[in-house]
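> Dropping the sequence and predicted coords here.
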Amino acid sequence: MAATVATVLVTYNRLHLLAVCLAALFDQTRPPDRIILVDNASTDGTAEWLRAGGYINDPRIDYLRLAENLGGAGGFHAGVCHGLNGGYDWLWLMDDDACPDPSALAQLLACQPRPPHLYSSVAIALDDPQRRLCWPAMAVSGGSRLKYSGELTEPLLEVAALTFLGLFAHRHAVEQIGLPDAEMFLAGDDIDYCERARRMGARLFLVTGSVLNHPLPGRRTIALLGRQFDNLLLPPWKRYYDVRNRIVIARRHYGRRLWTETIPGLLIRLIDCLYHDPDRWHQMHAYLQGFWDGFGGRLGARRRPP
């Protein structure tokens, strides 16, 4: 029997992007068998728009409206759980700002994926003539840091980490790894998931023919002592989760690298924020609270969008 695929799509207050993403999913040459649409309690008219357009009763969509905003991590936790209970063979995860190429899902299936390994589409910067990768990929073979789609010369590229922007996982792998950690709320839940997968013997692969178009995240690149550090341009409430969850992930998975890599990297990014950001004191407070809660193991939704 042919494998069944459910797309887990998480949205929050980005109706204009959600409409584009849904249209792209409906336009797949091999459409997903079901779209599990997780609405993180949007307040921008998302539910009303879906109802008016007939999407809520569309047999291609399972609409899950959460009672409160549980963040991206909570949304993926709920969606993946629903997909497992629905019995689908494969789950394809993405946010509402992804716009998959028409053949994106077909390309994932054509690479003959098999559990327990994890696979992913490639997120390429939207309308970018340089075709930069939204998240640079660290190749396992050779350790090179790839930043442009032209550098992806193999159909399957084994990498050090994947994001929930196009992650493709078989139900058997998810049953072994478990669900995404909802308590992380935002940022890093995908990295934590990849590290948990490694412990179960999984390898991580980019499927270079499967493309998602996605806005390029704002970042500054810091060159220091022969290394490069990316500092994402984040408002203070998001910065808190980025800092806290980096520490939580390092404490869970990296051993002494917490002290030799994670903490020095965060201090370099803090100095960069204090030098460049106009809201530097709010950024400083976010860093301090992130450090405090990261080492104290205080997870969950501790800061909300303004």
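Ah, there it is.

> Going by C-alpha atoms from here, please, whenever you check contacts or count neighbours.
OK.

> Endpoint to endpoint, stretch 270-285 covers what distance?
End-to-end distance of stretch 270-285: 10 Å, with Cα to Cα, to the nearest Å as the criterion.

> in it, what's buried?
Neighbour-count burial for stretch 270-285 flags 270, 272, 273, 280, 282, 283, 284 (criterion: 16 or more other Cα atoms under 10 Å).

> The first one belongs to a strand, doesn't it?
It refers to residue 270. No - assigned with DSSP: H, G, I helix; E, B strand; the rest coil, residue 270 falls outside any strand and is helix.

> shouldn't it be in contact with residue 286?
No - counting by Cα atoms under 8 Å, residue 270 does not reach residue 286; the two are 9.9 Å apart.

> show me where this protein has strands.
Using DSSP state E, the strands of the chain run over 5-11, 34-39, 61-65, 90-95, 99-100, 118-125, 132-138, 145-148, 156-158, 167-170, 204-214, 219-224, 227-232.

> Would you reformat these as CSV and include mean neighbour count and distance to residue 194?
Output for these, formatted as CSV (neighbours: other Cα atoms under 10 Å; distance: least, Cα to Cα, whole Å):
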stretch, mean neighbour count, distance to residue 194
strand 5-11, 26, 17
strand 34-39, 24, 22
strand 61-65, 18, 25
strand 90-95, 25, 13
strand 99-100, 26, 22
strand 118-125, 26, 8
strand 132-138, 21, 13
strand 145-148, 16, 18
strand 156-158, 18, 13
strand 167-170, 24, 10
strand 204-214, 24, 8
strand 219-224, 12, 23
strand 227-232, 14, 20
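
> alright, now check it against this:
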Amino acid sequence: MNFQKVAAVIVTYNRKELLQQALDSIKNQTYKVNQIFVVNNNSNDGTKEYLDSLEDIVVIHMKENLGGAGGFHYGVKAAAESANDFIWIMDDDAIASAEALSELMKASNKLNDDKISWGFLCSKVMNDLKEPMNLPVISKKISESGYPRWSKYIENSIVEVDKSTFVSVLVKKEIVRKLGLPIKEMFIWGDDTEYTWRISNKYPCFFVGNSQIIHRRMNGKSLSIILEDSAVRLPWYSLLIRNNTYNFKKHGNRLETLKYFLINILLCLKILIKAKDRKIYRVWIQLKGMMKSFTFNPKIKFPD
């Protein structure tokens, strides 16, 4: 395997113990990570002091919590301006198996051998019970035969995908420099979908089944404004709707955008029927996100 330099980028906020586990898993990779960038989103749980005690990582302390989107924007920017070839984007609660990066690099070599100019590679993500989480979206792109081409490398546990989450995504630095950085204005939810979708619209991208990650997310359930019981997270659903609508408008088509808009209108009715409490407040959050989506149009920024 030809050695190429990989920079890992992690964004963290008030999850010091999980962050320690994530960093340990990165440092123990069989394919050694060349440099680790950690963006601390103004944590107040001792994370700053812990990170400042480490000498083998690059720490970027934010003065305020910019959300995952803001953190990844600045982390990927720093990595793209460094002397590395690849950027491995990771969550602070993602525990990588020892071979996770090695398998991504093996997949890279396989695709390179076939002269495939790929955009990103993502890992298989599971919870502690080995149940699937954060599943990527299988590509709908069509081969010359007229059939979907996602299964071309299935015997190598490689599947073509169009969208992924930032739990474990490997991207070439040259791609970042060409297509820009994650959108910091999204704050949270949908920024990873936008970024990976942006890349897959230009380059084929792949899920690598042999690269495995345990995602120790505190809330392992899928997002639902009807069931959400966190007073902190509930207002963020307006950002989810705004960001996802932007994603469909920017990278999808009119039919997909209209369908998503109608789904959110119907969701307002479901909230009134199924939500246990704060029904009017939840509907207001939905409508707020839909209204914001009409004017939300952030500018893509690039590394220096």
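Arrived safely. Because the structure is a prediction, the values reported are computed rather than measured.

> Compare the strands of structure 1 and give me the one nearest residue 240 of structure 1.
Nearest of the strands of structure 1 to residue 240 of structure 1, taken as Cα to Cα: strand 227-232 at 12.1 Å.

> how near is the nearest residue to residue 51 of structure 2 once chain neighbours are set aside to residue 260 of structure 2?
Nearest residue to residue 51 of structure 2, sequence neighbours excluded (Cα to Cα, 6 or more residues apart in numbering): residue 59, at 6.9 Å. Going from residue 59 of structure 2 to residue 260 of structure 2 by Cα to Cα gives 38 Å.

> need the strands of structure 1 in CSV with distance to residue 47 of structure 1, can you?
Converted to CSV, these look like this (distance: least, Cα to Cα, whole Å):
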stretch, distance to residue 47 of structure 1
strand 5-11, 11
strand 34-39, 8
strand 61-65, 8
strand 90-95, 17
strand 99-100, 20
strand 118-125, 27
strand 132-138, 29
strand 145-148, 37
strand 156-158, 38
strand 167-170, 26
strand 204-214, 23
strand 219-224, 32
strand 227-232, 31
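
> how near is the counterpart of residue 26 of structure 2 in structure 1 to residue 140 of structure 1?
Using TM-score structural alignment, the equivalent of residue 26 of structure 2 in structure 1 is residue 25. Applying Cα to Cα, the value for residue 25 of structure 1 to residue 140 of structure 1 is 31 Å.

> and the residue nearest the centre of structure 1, what is it in contact with?
In structure 1, the residue lying closest to the centroid (Cα atoms, centre = their mean) is residue 164, at 2.9 Å. Residue 164 of structure 1 makes contacts with 93, 94, 95, 190, as judged by Cα atoms under 8 Å, 6 or more residues apart in numbering.

> and if you look at residue 242 of structure 1?
Going by Cα under 8 Å, 6+ apart, residue 242 of structure 1 touches 186, 187, 188, 290.

> Mark which of these are part of helices, please.
Counting by DSSP state H, the contacts of residue 242 of structure 1 place residue 290 in helices.

> Now do residue 55 of structure 2 against residue 34 of structure 2, distance only.
Remark: distance between residue 55 of structure 2 and residue 34 of structure 2 (Cα to Cα) = 14 Å.

> out of those two, which sits in the busier spot?
When residue 55 of structure 2 and residue 34 are compared for neighbours, residue 34 comes out ahead with 16 against 8, by other Cα atoms under 10 Å.

> What residues does that one make contact with?
Residue 34 of structure 2 neighbours (Cα under 8 Å, 6+ apart): 5, 6, 7, 84.

> mind running it again at 6 Å?
5, 6, 7 (Cα atoms under 6 Å, 6 or more residues apart in numbering).

> Next: residue 171 of structure 2.
Counted by Cα under 6 Å, 6+ apart, residue 171 of structure 2 has contacts 86, 87, 120.
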